[in-house]
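A.B. asks: Just to be clear, the model below is a prediction. Sequence and coordinates:
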Amino acid sequence: MSNYLRKTSKNTKRTLQEMKDRGEKISMLTAYDYTMASIIDKAGIDVILVGDSASNVMAGNRTTLSITLDQMIYHAQSVVRAVKSAMVIVDMPFGACCGNPMKSLDAAVRVMQETGADAIKIEGGQEVSEDIKKILAAGIPVMSHLGLMPQSIHNYGNYAIRARNEKESEKLISDCLLVESLGVFGILLEKIPSHTATKISNMLKIPTIGIGAGSGVDGQVLVIQDVMGMNDEFSPKFLRRYADLHTVMSEATRHYIEDVKSVSFPNQSESY
């Protein structure tokens, strides 16, 4: 059995820091329900992110903006019940952390108290620095999310690569250094040039997790439905599918339909 599967204790922010310090890459996937979280936790994943991407892949919304704090708490509760080893990080949804530190703290406390998660993740840098400070002061671990920030999609106008020009790259680096100085335990970097992500990772003492940010970061995250090939309509350049569950499940469903209609299911051995 691989050493990566011999988990004897719960992963924490300290675990991730130790992994960065010794040069071991960090594996992260999203999960939004008990069954999926149980499977990937038992497989040895280091971190599970209860992402606001649940808005897209679980509820069918066009953006992440529609999901509420109550809905995020529901998904996180389901995941935490399943997890024995992985660190569980919960996204703060749109509007929960947006420049009102006391409101942000109240939302973060709810997440931690009602779900039993290990940490939260907040999109934004300097603009939400006071929110981050207030939450950290309450003893809640925070991961930052910079680069492409889906909650700001209406500002961007599209999901194009961020930090391609000098001004935006300088702002990204400045934000990374700022949130590190505030005390966040890690930064998720989404859809930025790989050379910029590598530069940032080498500058920072805290771990960086990438999605569409190349291999020079300290770890990788993907959405579980994308990794497992459940969504055959989403094919960004950074995605690698490790299974084709869309085909498997479609064929299984058709087979089930045929068996029901031909009365071959249930057979005698499947009946009481």
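C.D. replies: Okay, I see it.
A.B. asks: can we go C-alpha only for contacts and neighbour counts from here?
C.D. replies: Will do.
A.B. asks: Which stretches in the stretch 51-200 of the chain count as strands?
C.D. replies: Along the stretch 51-200 of the chain, counting by DSSP state E, counting those that start in this stretch, strands occupy 87-91, 119-123, 142-147, 186-190.
A.B. asks: just the angle between the third one and strand 186-190, please?
C.D. replies: In terms of direction (axes from the mean of the first three to the mean of the last three C-alpha atoms, to 10 degrees), strand 142-147 departs from strand 186-190 by 20 degrees.
A.B. asks: and strand 142-147, what does it pack onto?
C.D. replies: If you count contacts as 3 or more C-alpha pairs under 8 Å, 6 or more residues apart in numbering; DSSP states H and E, strand 142-147 packs onto strand 119-123, helix 129-137, helix 166-182, strand 186-190.
A.B. asks: what about versus this one:
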Amino acid sequence: MTKLSVNINKIATLRNARGPHARPDLLQVARDIERFGAEGITVHPRPDERHIRYQDVRDLHAVVTTELNVEGNPTPDFLALVREVRPAQVTLVPDAPEALTSSAGWDTILHQAYLRDVVAELHAHGSRVSIFLGIDLALMDAAATTGTDRIELYTEAYARQYTAGREAAVGPYRAAAAHAGRLGLGVNAGHDLDLDNLAFLHQQLPELAEVSIGHALVADALYLGLENTVQLYKRQLR
């Protein structure tokens, strides 16, 4: 079964618009999302804390009963946070501090030794590790040498090309997921997945262990309600 982890960064953005103690209550939203059927909560704290704050990660760790997935660039501050919290999963993302959203996967050849050291440290603290990655098979081979448990496929290109031709859009991802499976890597996926394109990706990637979805799900919830939306996304993964 492919698990749904809901990224709640956008909930924190809404809260922060009126101050750190304003509505919506981030912790209650996380509890509700789990109660509505999601199998995980994802957060991506950034150095400027423009949405998820470092303290949010600590607070969420105390209340999340499924799996907490913490994404981010492994800067010293980020690594100190995840060493303290020890979430179920840490997803390593090579985004710059000023990035609006994640826009590329790791060059695992260039950063192979560095990632190997980071993965070993995170494993020592009990976290599963996923590396955010494109669909270049050579980079996937290099990722496998780091000791990572999983890779997270960056699905922006799939989502962008989906309406023009879903078979052509999914083909490289199907090949990448199959290659990851042969390497012994678990496969996650995320970025721009929504109610239109998620079910087909799920059907075509039998290796898919988890999807992380935030922006589209929260946007849909404005019209459909949060409980209904979480369950609609879950339905795409059946």
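C.D. replies: Sure thing, it's come through. Just so you know, these numbers come straight off a predicted model, no measurement behind them.
A.B. asks: Tell me how they score on TM after superposing.
C.D. replies: Once superposed, the chains reach a TM-score of 0.55 (TM-score structural alignment, normalised by the length of structure 2), with 163 aligned residues with a C-alpha RMSD of 3.4 Å.
A.B. asks: returning to that earlier point: quick one: closest of the strands of the stretch 51-200 of structure 1 to Val260 of structure 1.
C.D. replies: Set against Val260 of structure 1 and scored by C-alpha to C-alpha, the strands of the stretch 51-200 of structure 1 come closest in strand 87-91, at 40.3 Å.
A.B. asks: once aligned to structure 2, how far is that closest one on average?
C.D. replies: With mean C-alpha distance after the TM-score superposition for structure 1, strand 87-91 of structure 1 departs from structure 2 by a mean of 1.7 Å once superposed.
A.B. asks: Against which helices or strands is that strand packed?
C.D. replies: Packed next to strand 87-91 of structure 1, using 3+ C-alpha pairs under 8 Å, 6+ apart, are strand 47-50, helix 69-82, strand 119-123.
A.B. asks: Contacts only, for the most centrally placed residue in structure 2.
C.D. replies: The structure's structure 2 has its C-alpha centroid closest to Ser212; by C-alpha atoms, centre = their mean the separation is 4.2 Å. Ser212 of structure 2 makes contact with Leu4, Ser5, Val6, Asn7, Thr42, Asn188, Ala189, Gly190, His191 under the criterion C-alpha atoms under 8 Å, 6 or more residues apart in numbering.
A.B. asks: Please apply the same query to Arg83 of structure 2.
C.D. replies: Leu122, His125.
A.B. asks: What does it correspond to in structure 1?
C.D. replies: Residue pairing (TM-score structural alignment): Arg83 of structure 2 is matched to Val80 of structure 1.
A.B. asks: Ala31 of structure 1 versus its match, what's the distance?
C.D. replies: Val80 of structure 1 is 10 Å from Ala31 of structure 1, where distance means C-alpha to C-alpha, to the nearest Å.
A.B. asks: same question, Ala163 of structure 1
C.D. replies: According to C-alpha to C-alpha, Ala163 of structure 1 stands 28 Å off from Ala31 of structure 1.
A.B. asks: So which of those two has more stuff around it?
C.D. replies: The residue with more neighbours, out of Ala163 of structure 1 and Ala31, is Ala31; 28 against 20, by other C-alpha atoms under 10 Å.
A.B. asks: wait, isn't that one in contact with Val47?
C.D. replies: No - taking contacts as C-alpha atoms under 8 Å, Ala31 of structure 1 lies outside contact range of Val47: 10.0 Å.
A.B. asks: so which strand or helix has Val6 of structure 2?
C.D. replies: Using DSSP states H and E, Val6 of structure 2 falls within strand 3-7.
A.B. asks: In structure 1, which residues correspond to the next helix or strand after that strand?
C.D. replies: Toward the C-terminal end, the helix or strand that comes next after strand 3-7 of structure 2 (DSSP H and E) is helix 9-16. The counterpart of helix 9-16 of structure 2 in structure 1, using TM-score structural alignment, is absent.
A.B. asks: next one: helix 9-16 of structure 2 to chain centre, how far?
C.D. replies: Going by C-alpha atoms, centre = their mean, to the nearest Å, the spacing between the C-alpha centre of helix 9-16 of structure 2 and its chain's C-alpha centre is 17 Å.
A.B. asks: Please identify the buried residues of it?
C.D. replies: By 16 or more other C-alpha atoms under 10 Å, the buried positions in helix 9-16 of structure 2 come out as Asn9, Lys10, Ile11, Ala12, Thr13, Arg15, Asn16.
A.B. asks: is it possible to export those to JSON lines including distance to Glu152 of structure 2?
C.D. replies: As requested, the buried residues of helix 9-16 of structure 2 are arranged in JSON lines below (distance: C-alpha to C-alpha, whole Å):
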{"residue": "Asn9", "distance to Glu152 of structure 2": "18"}
{"residue": "Lys10", "distance to Glu152 of structure 2": "20"}
{"residue": "Ile11", "distance to Glu152 of structure 2": "22"}
{"residue": "Ala12", "distance to Glu152 of structure 2": "23"}
{"residue": "Thr13", "distance to Glu152 of structure 2": "24"}
{"residue": "Arg15", "distance to Glu152 of structure 2": "28"}
{"residue": "Asn16", "distance to Glu152 of structure 2": "28"}
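A.B. asks: Pick the one among those residues closest to Leu92 of structure 2.
C.D. replies: Asn9 (16.3 Å).
A.B. asks: Can you tell me how far the closest one is from Tyr233 of structure 2?
C.D. replies: Distance of Asn9 of structure 2 to Tyr233 of structure 2, given as C-alpha to C-alpha: 18 Å.
A.B. asks: residue in structure 1 matching Glu152 of structure 2?
C.D. replies: Glu152 of structure 2 maps onto Ser144 in structure 1, by TM-score structural alignment.
A.B. asks: right, and its match touches Val184 too?
C.D. replies: Yes - using C-alpha under 8 Å, Ser144 of structure 1 is in contact with Val184, at 6.7 Å.
A.B. asks: can you redo the strands of the stretch 51-200 of structure 1 as CSV with mean neighbour count and distance to Ala54 of structure 1?
C.D. replies: Below are the strands of the stretch 51-200 of structure 1 laid out as CSV (neighbours: other C-alpha atoms under 10 Å; distance: least, C-alpha to C-alpha, whole Å):
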stretch, mean neighbour count, distance to Ala54 of structure 1
strand 87-91, 27, 10
strand 119-123, 24, 14
strand 142-147, 25, 16
strand 186-190, 26, 17
